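Enquirer: Just need the structure, nothing else, for what follows:
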Amino acid sequence: MKFGRWALSALIASACLCGTSLAQDQLSIGFANPLPAYPVWAEADKCFNDAIAAAGIKGQTSGPTGLQVDNQFVLDRISQYIATGSNALIVVPIDGPMYEPLMKEAKEKGMWVVTLNTGDTTSTQDVQLGTDYANQGALVAENLAKREGEQNVIIVGNQPTGVHRVFVDGFLKGAEAYPNVKLVVEAYDQGDPAQTVDVVSRALTAHPEANVVLSWEGNIVSGITTAIKEKDLVGKVVAVVNDITPEVVAGIKEGTIYGTSKQNFCGMASGAVDAIVKLSKGESVPKNIDTGITFVTSENLEAEQ
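Expert: A predicted model of the protein is given here:
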């Protein structure tokens, strides 16, 4: 079969996704979920699947089992999505430098890339949706200031950089307005919940003045509350954590947890699908979309469950 020069050019152009609109029946999204076993990320999976079904497009989601972050597993899934022909990615680059090369590879292949809940720790993506961690840190400081007396805070994270740094810097900026809120020390569990009890216990031993253990890592609630109980500090030290899970609800009711930041994971996942659909049609989408948080304590727990 022979093609004229014009017809051949048109065929080549139609095969390229980069910078062009794409029919919805051709759109396929790969969602690399970092912790699908964790309740709020399981919710994100459900809302992702509901959103692609409603939009009439293809999609698949995958992630590691268990509650420990496994960046290499997730990176392998992203590579698989790129290799098997997905034309859009939803990723959660917990460690930005590890994820940027694959995100750039995806972009070079003409794929749309949307990130969830990692702020400005990466720059390659088309759109970022999720919690503004700087704002969250400041909001937590504001709510801690409402408690009586000095609030001497240990902040636990996976590592000193990335999301943790954004959150802590936001907390410190917010705390400037409240003389009774002070960061005592940062501690790191390498994103491994199995290390959390020891990490928090050591920090509490080294800093007996601390009366708040704060973390943005949603999967380490048990480690924090266990450390508080094992140190016989219930009533003297409280946890401040992320998300609304049965474990967090129980902790708030029993008094080991003062409050939690409720994030909108369903809105992140469904919003990411919506953003990709719009991009595929050539529509403009904001670079950053804050899906919001609500700080929950015993006072508003019933309304927010």
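
Enquirer: For the rest of this, base every contact and every neighbour count on C-alpha atoms.
Expert: OK.

Enquirer: Now for Glu302, how many residues are close by?
Expert: Glu302 has 10 neighbouring residues, counting by other CA atoms under 10 Å.

Enquirer: now do Ala10
Expert: Ala10 has 11 neighbours, counted by other CA under 10 Å.

Enquirer: Please apply the same query to Pro39.
Expert: Per other CA under 10 Å, the neighbour tally for Pro39 reads 17.

Enquirer: Please report how far it lies from Val273.
Expert: In this view, Pro39 and Val273 are 20 Å apart by CA to CA, to the nearest Å.

Enquirer: Repeat that for Ser215.
Expert: 29 Å.

Enquirer: now the strands: where do they sit in the stretch 101-250 of the chain?
Expert: Assigned by DSSP state E, counting those that start in this stretch, the strands in the stretch 101-250 of the chain fall at 112-116, 127-130, 151-157, 181-188, 212-215, 238-242.

Enquirer: got those as TSV, with distance to Ala269 columns?
Expert: Conversion of the strands of the stretch 101-250 of the chain to TSV gives the following (distance: least, CA to CA, whole Å):
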stretch	distance to Ala269
strand 112-116	8
strand 127-130	8
strand 151-157	24
strand 181-188	28
strand 212-215	23
strand 238-242	18
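
Enquirer: To check against the first, give me the structure of this:
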Amino acid sequence: MSDVALPALADAPAKTEQTETPARPRRRLPYLQAAPMALVFVVFLAIPLLLTLMVSFWEYNEYEIIPAFTLQNYRDVFEGCGNLADPCTTVRTYLSTLKFCALTLAFTLMVGFPVAYFLAFHVRSRAVQMALFLLCTIPFWTSNVIRMISWIPLLGRNGLVNDTLRSLGVIERPIEGLLYSDFSVTLAFVHLYTVFMIVPIFNSMARIDRSLIEAAYDAGATGWQTLWSVVVPLCKPGIAIGTIFVLTLVMGDFVTVGVMGGQQIASVGKVIQVQMSYLQFPAAAANAVVLLAAVLMMILGLTRVIDLRKEL
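Expert: This next block holds a predicted model:
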């Protein structure tokens, strides 16, 4: 008996090694699959951000950029910002940009939530849903500038809106604030970025179990109560993701503010664009780093309210 058992025990470690050896490539497989995307992430995001951070600490003058360490670029960004009674240029610029962020968020949510609700709960056919989504993306087939320019004949002093209102006797003089104003900038932002609010909210609504809706109705809840107590809480991840999209796009946008604001309205992105046009790359890089930090803090605050990892 012992002579038979000993060879069996001797073979046991060998079998264990044979079974454990193929497990190592399996552990490496997820890393190998993620490697191409990680490489793209490093090359096109991490390295440019590190270069921007590095250049933000360089000196410069009217003629050249000097690769010497300095904090003067950041001092220039926050110069005079200690007086709360008289905000500095940077604070005023950020307040102006945050105003557009708040207005755009409010209107894109007001438009995007009903559209997503209609697509998710009232359009039963998947083909029709895809067709309507394609309809929403048709404006993206053209340039943002072209889409913004299309508003000028409508909102101008002698545009279609003013001419129509005057012909109807509603106004005697053209309304000056329709174009090259906060109104036109906000309108263009809502026009450009509403789809970025619709898509994530629709994705959240599409995953809602319809039996929860039926259970709410069976419990005696009205349509508004079901919407507020069931649909909206389950759509929080989609609302948060849409908010992140809109915030990041509006905070860095300078083309919309320049075209629809008539080059008269300040924004953080516009300041960076002007500095780059004057070849003040270290100053622009410092402003870009501050902008990135501000956006990251807003996103962090949003994730504190809604745990996206848990919700998703």
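
Enquirer: Just the TM-score for the two chains, thanks.
Expert: The TM-score (TM-score structural alignment, normalised by the length of the first structure) is 0.21; 94 aligned residues with a CA RMSD of 5.4 Å.

Enquirer: Now Leu8 of the first structure: which helix or strand?
Expert: Assigned by DSSP states H and E, Leu8 of the first structure belongs to helix 5-15.

Enquirer: Now the element after that helix, going C-ward?
Expert: strand 28-32.

Enquirer: these two touch, right, Phe265 of the first structure and Val40?
Expert: Yes: counting by CA atoms under 8 Å, Phe265 of the first structure does reach Val40; the two are 6.2 Å apart.

Enquirer: ok, the two, which is more surrounded?
Expert: Ranked by neighbour count (other CA under 10 Å), Phe265 of the first structure and Val40 place Phe265 first, with 27 against 20.

Enquirer: residues contacting that one?
Expert: Contact analysis of Phe265 of the first structure by CA atoms under 8 Å, 6 or more residues apart in numbering lists 40-41, 43-44, 130.

Enquirer: out of all of them, which helix in the second structure is the longest?
Expert: helix 89-121 (DSSP state H).

Enquirer: Packing partners of that one?
Expert: Applying 3 or more CA pairs under 8 Å, 6 or more residues apart in numbering; DSSP states H and E, one finds that helix 89-121 of the second structure contacts helix 182-206, helix 236-252, helix 268-277.

Enquirer: on contacts alone, who are the packing partners of the last one?
Expert: In other words, helix 268-277 of the second structure. Right, helix 268-277 of the second structure is packed against helix 89-121, helix 236-252, helix 255-260, helix 281-305 by 3+ CA pairs under 8 Å, 6+ apart.

Enquirer: Phe41 of the second structure: which of these is closest?
Expert: helix 281-305 (16.9 Å; CA to CA).

Enquirer: That closest one: which residues count as buried?
Expert: The neighbour-count check on helix 281-305 of the second structure (16 or more other CA atoms under 10 Å) flags 281-292, 295, 299, 302-303 as buried.

Enquirer: residues near Val200 of the first structure, how many?
Expert: If you count neighbours by other CA under 10 Å, Val200 of the first structure ends up with 26.

Enquirer: wait, what's in contact with it?
Expert: For Val200 of the first structure, the contact set (CA under 8 Å, 6+ apart) comprises 156, 187, 213, 223-224, 227.

Enquirer: Can you lay out these as JSON lines showing distance to Pro97 of the first structure?
Expert: Shown next, in JSON lines, are the contacts of Val200 of the first structure (distance: CA to CA, whole Å):
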{"residue": "Val156", "distance to Pro97 of the first structure": "21"}
{"residue": "Ala187", "distance to Pro97 of the first structure": "21"}
{"residue": "Val213", "distance to Pro97 of the first structure": "28"}
{"residue": "Gly223", "distance to Pro97 of the first structure": "27"}
{"residue": "Ile224", "distance to Pro97 of the first structure": "28"}
{"residue": "Ala227", "distance to Pro97 of the first structure": "32"}
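
Enquirer: any idea which of those is the one closest to Thr294 of the first structure?
Expert: Val213 (18.9 Å).

Enquirer: Please tell me how far the residue nearest to Thr226 of the first structure when sequence neighbours are not counted sits from Thr225 of the first structure.
Expert: Leaving aside its sequence neighbours, Thr226 of the first structure sits nearest to Val197 (CA to CA, 6 or more residues apart in numbering; 6.5 Å). Going from Val197 of the first structure to Thr225 of the first structure by CA to CA gives 8 Å.
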